[in-house]
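>>> quick check, what structure comes out for this input:
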Amino acid sequence: MWSSEHLDLDAYLTHLGHEGDRAPTLDTLRAVQRAHVLTLGWDTLDSFLYQDVRLDVPSIQDKLVRRGRGGYCYEHTLLFAAALEKLGFRFTAVSGRVQLGADSTTPRPPTHAMLIVDVEGTRRLVDVGFGASPLEPIDLTDGARSEAGPWPYLLRRQIITHGSPGWAVHQLGDGPEGPEGWTVRQVFTETPQYPIDYAVGNHFVATHPRSPFVTRPYVQRLSTDRHDTLDALVWTTERPGGEAPVTETVPPPKVPQLLADVFGIRTDPQEAELLVARLTELDRQS
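Just a heads-up that it's a prediction; the model follows:
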């Protein structure tokens, strides 16, 4: 179903630096998820520059693995799903609604792709496509936490959008939705999703004029001690431990080099030229 026959698994795992066991175990899942999140880039450049994001596995692998570009949740999740399918894992795809900064009474569309993996008698949430993603699977039980990365996450079973029961992923923040200073990052139900469902959501995210990924570029890189983002021309570095974020406005001509040096995102000369031109236009309109 997830087109794993088109995936070069050896090339994918080699790029991730995974030399361990390939058996469909929890240890394998943890290792591959961590390597995927920390290695592969995250960006929305294709939707910003071209309003065209391809979701076939060969295109995603060429873009994220071979060409050194990044992608967003649909690309990351479909690539990871193909890898899990080829490794022999059983899983269900789901869609979530990102809630950060949104009123839950006026929900955003369910355009965040995730997986629920059945492994060793447990069901675990795997989210490799958020950019600042958890570095490990999260047990699908109320109150489960992830402490593997620089920032913790909390999973709660609760009433979500419009009174429906479901799950909420919490991150540390100042919102009122969660306990102990937690705030809701995204909510989801366990309704199974299929590649065609992701194709529909991807079309909205990549092409709709109200999609934030169409109106400006957004780039992320997570490491074990920092999280960098580029939102249009604003570069922000956050570190765990309560340090204040460091923010800088970057001139459009310097963005391609910043992408390479800080985010590990490679753009070819033609794409870099187009990006600078579009960012210059965006800057003039602001």
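>>> for the rest of this, base every contact and every neighbour count on C-alpha atoms.
Noted.
>>> so Pro209 is in contact with Arg216, correct?
No - assessed by Cα atoms under 8 Å, Pro209 is found out of contact with Arg216, at 10.8 Å.
>>> can you show me the helices along the stretch 151-286 of the chain?
195-207, 212-215, 255-258, 269-285 (DSSP state H, counting those that start in this stretch).
>>> that older thread, more crowded one of Pro209 and Arg216?
Arg216 (18 against 12; other Cα atoms under 10 Å).
>>> who's in contact with that one?
Arg216 makes contacts with 48, 231-232, 282, as judged by Cα atoms under 8 Å, 6 or more residues apart in numbering.
>>> try it again at 7 Å.
48, 232 (Cα atoms under 7 Å, 6 or more residues apart in numbering).
>>> do Arg266 as well
The neighbourhood of Arg266, defined by Cα under 7 Å, 6+ apart, consists of 68-69, 259-260.
>>> swap in 8 Å and give it another go.
Shown in contact with Arg266 (Cα under 8 Å, 6+ apart): 67-69, 256, 259-260.
>>> so how many other residues sit close to Gln285?
7.
>>> and the gap between it and Leu279?
According to Cα to Cα, to the nearest Å, Gln285 and Leu279 sit 10 Å apart.
>>> quick one: which two of the contacts of Arg266 are the most distant?
Arg67 and Pro256 (14.8 Å; Cα to Cα).
>>> who's more crowded, those two?
Just comparing Arg67 and Pro256: by other Cα under 10 Å the higher neighbour count belongs to Pro256, 20 against 14.
>>> and the closest residue to that one other than its chain neighbours, how close does it get to Ser286?
What sits nearest to Pro256 in space, not counting adjacent residues and going by Cα to Cα, 6 or more residues apart in numbering, is Ala272, at 5.9 Å. According to Cα to Cα, Ala272 stands 21 Å off from Ser286.
>>> what of Ala148?
For Ala148 relative to Ser286 (Cα to Cα), the value is 39 Å.
>>> please identify which of these two sits among more neighbours.
Ala148 (14 against 5).
>>> let's verify the more buried one: helix, strand, or coil?
coil (DSSP: H, G, I helix; E, B strand; the rest coil).
>>> next up, for comparison:
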Amino acid sequence: MFDAQIGNEGAAAAVDLNAYFERIGYDGPCEPTMATLCAITRLHPDAIPFENLDVLLGRGISLAPADVAAKLITAGRGGYCYEQNGLLKRSLEGVGFQVQGLIARVQWMQPKGAPPRPRSHMVLGVTLEGETWLVDAGFGGCVLTAPLRLFSDAVQETPHGRFRIVDVQTGGVVERQVQADLSGHWSPLYQVAQGAWTDIDYEQVNYFTYTHPSSHFTWSMTVGRTTATARYALKNNRFTQRDVTGALVEQRDLTVEELEATLRDVIGLPVGAGWRPVLEKVVAWGTAV
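Presented below is the predicted three-dimensional model:
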């Protein structure tokens, strides 16, 4: 039976909530209510983009709380799931929520019948009002902008489309598969595994993610931001914009200059002078990677 028990291991290191709230633009009450959880999960993906630029720049990805805060809060950067959800976990715990880290098996955009991928995606389980809520600020162009009931099979509405979570079996193990409604088709995002993970458990999968040749983060650029009115995504130099229903608004390939401007003006990243060689490489890779 799927373990629905979510505890609270406590924040390993306190987060500066005032700085985090300022970063995401949250000015509501600091109390563990559903209204607070919904506001934070809506604002975080708008303010803190998904991005893997540091991997392509040859930098290691530290999960130390101070390093994550310095990058995602102070420096105005983004990050991928371990950074994003690590920061979100500590912030929610600081507010007073009960939070546990979970692990998921990504299936997004995989062909039907593809072999199972290893569990590598960090998500969160929040216990509130007698239920476990799935929270995820680190899934790129299809990031959640509202908490979802992890153990409900019902269709769940969010500010950016409809989702549902259903039981599936992989290797005889029951997992909860998160699906998004894409133009009337239920497309799987990932499967959430049984059991909670402690912070140290993510160190090995994080190292694999930013170093191993089979990890797409080591040989392609993935960037995403979700605002109140749109979802923006970059896969190398292919720019995609969708509205809140998921309908395609624009898709085109960018030049180096356009890519730099999009990262700065649309995604909201502080583009560094040393990024230019990587952006040139990304454009050369194109969408064939």
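>>> okay, the helices of the stretch 151-286 of the first structure, which one's buried deepest?
Most buried of those, by mean neighbour count (mean count of other Cα atoms under 10 Å): helix 212-215, with a mean of 20.
>>> where in the second structure does that helix fall?
Under TM-score structural alignment, helix 212-215 of the first structure corresponds to residues 216-219 of the second structure.
>>> also stretch 20-38 of the first structure?
Going by TM-score structural alignment, stretch 20-38 of the first structure sits over residues 28-46 in the second structure.
>>> what does that stretch contact?
Stretch 28-46 of the second structure has contacts (Cα under 8 Å, 6+ apart) with 24-26, 92, 95-97, 128, 135-138, 143-147, 159, 225-228.
>>> cool, stretch 269-280 of the first structure as well?
By Cα under 8 Å, 6+ apart, stretch 269-280 of the first structure touches 49, 232-233, 252-253, 255-256.
>>> biggest separation within those, which pair?
Across these (Cα to Cα), the longest gap, 15.7 Å, separates Leu49 and Pro253.
>>> those two: which has the busier surroundings?
Leu49 (19 against 15).
>>> show me what the more buried one lines up with in the second structure.
So Leu49 of the first structure corresponds to Leu57, using TM-score structural alignment.
>>> from Leu234 of the second structure, how far out is its match?
From Leu57 of the second structure over to Leu234 of the second structure (counting by Cα to Cα), the distance is 17 Å.
>>> same question for Thr218 of the second structure.
15 Å.
>>> next up, the contacts around the nearest residue to Ala206 of the first structure once chain neighbours are set aside.
Excluding the flanking residues, the one nearest Ala206 of the first structure by Cα to Cα, 6+ apart is Ser47, at 4.6 Å. By Cα under 8 Å, 6+ apart, the contact list for Ser47 of the first structure reads 53, 205-207, 213-214.
>>> list just the nearest of the residues you listed to Glu190 of the first structure.
Set against Glu190 of the first structure, the nearest of those by Cα to Cα is Val205 (21.4 Å).
>>> now the closest one. Nearest residue, chain neighbours left out?
Ser211 (5.5 Å).
>>> hang on, the one you found packs against Asn202?
No - counting by Cα under 8 Å, Ser211 of the first structure stays clear of Asn202, with 10.5 Å between them.
>>> what is the neighbour count of Arg97 of the first structure?
Residues near Arg97 of the first structure, counting by other Cα under 10 Å: 22.
>>> let me know the secondary structure of it.
Arg97 of the first structure, by the three-state scheme (three-state DSSP), is strand.
>>> look up how far His112 of the first structure lies from it.
From Arg97 of the first structure over to His112 of the first structure (counting by Cα to Cα), the distance is 6 Å.
>>> please enumerate the shared neighbours of the two.
With Cα under 8 Å, 6+ apart, Arg97 of the first structure and His112 have no common neighbours.
>>> ranges for the helices of the stretch 1-150 of the second structure?
17-24, 34-47, 53-56, 65-69, 81-95.
>>> quick one, which of these is nearest to Gln191 of the second structure?
Between the helices of the stretch 1-150 of the second structure, helix 81-95 lies closest to Gln191 of the second structure; by Cα to Cα that is 14.8 Å.
>>> corresponding residue for Met201 of the second structure in the first structure?
Actually, residue 201 of the second structure is Asp. It isn't Met. In the first structure, Asp201 of the second structure lands on Asp197 (TM-score structural alignment).
>>> circling back to that earlier point, what residues does the match of Leu49 of the first structure make contact with?
275, 278.
>>> against Asp67 of the second structure, how distant is it?
In terms of Cα to Cα, Leu57 of the second structure sits 17 Å off from Asp67 of the second structure.
>>> same deal with Lys112 of the second structure?
Taking Cα to Cα, one finds Lys112 of the second structure at 39 Å from Asp67 of the second structure.
>>> what of Arg176 of the second structure?
32 Å.
>>> between those two, who's got more neighbours?
Arg176 (23 against 14).
>>> from Arg97 of the first structure, how far out is the aligned residue in the first structure for the more buried one?
Aligning on TM-score structural alignment places Arg176 of the second structure opposite Trp167 in the first structure. Trp167 of the first structure sits 11 Å away from Arg97 of the first structure when distances are taken as Cα to Cα.
>>> what do the two both touch?
187-188.
>>> Arg226 of the first structure maps to what in the second structure?
So, by TM-score structural alignment, Arg226 of the first structure is matched to Ala230.
>>> test my guess that its match contacts Arg242.
Yes - if you go by Cα under 8 Å, Ala230 of the second structure and Arg242 touch, sitting 5.7 Å apart.
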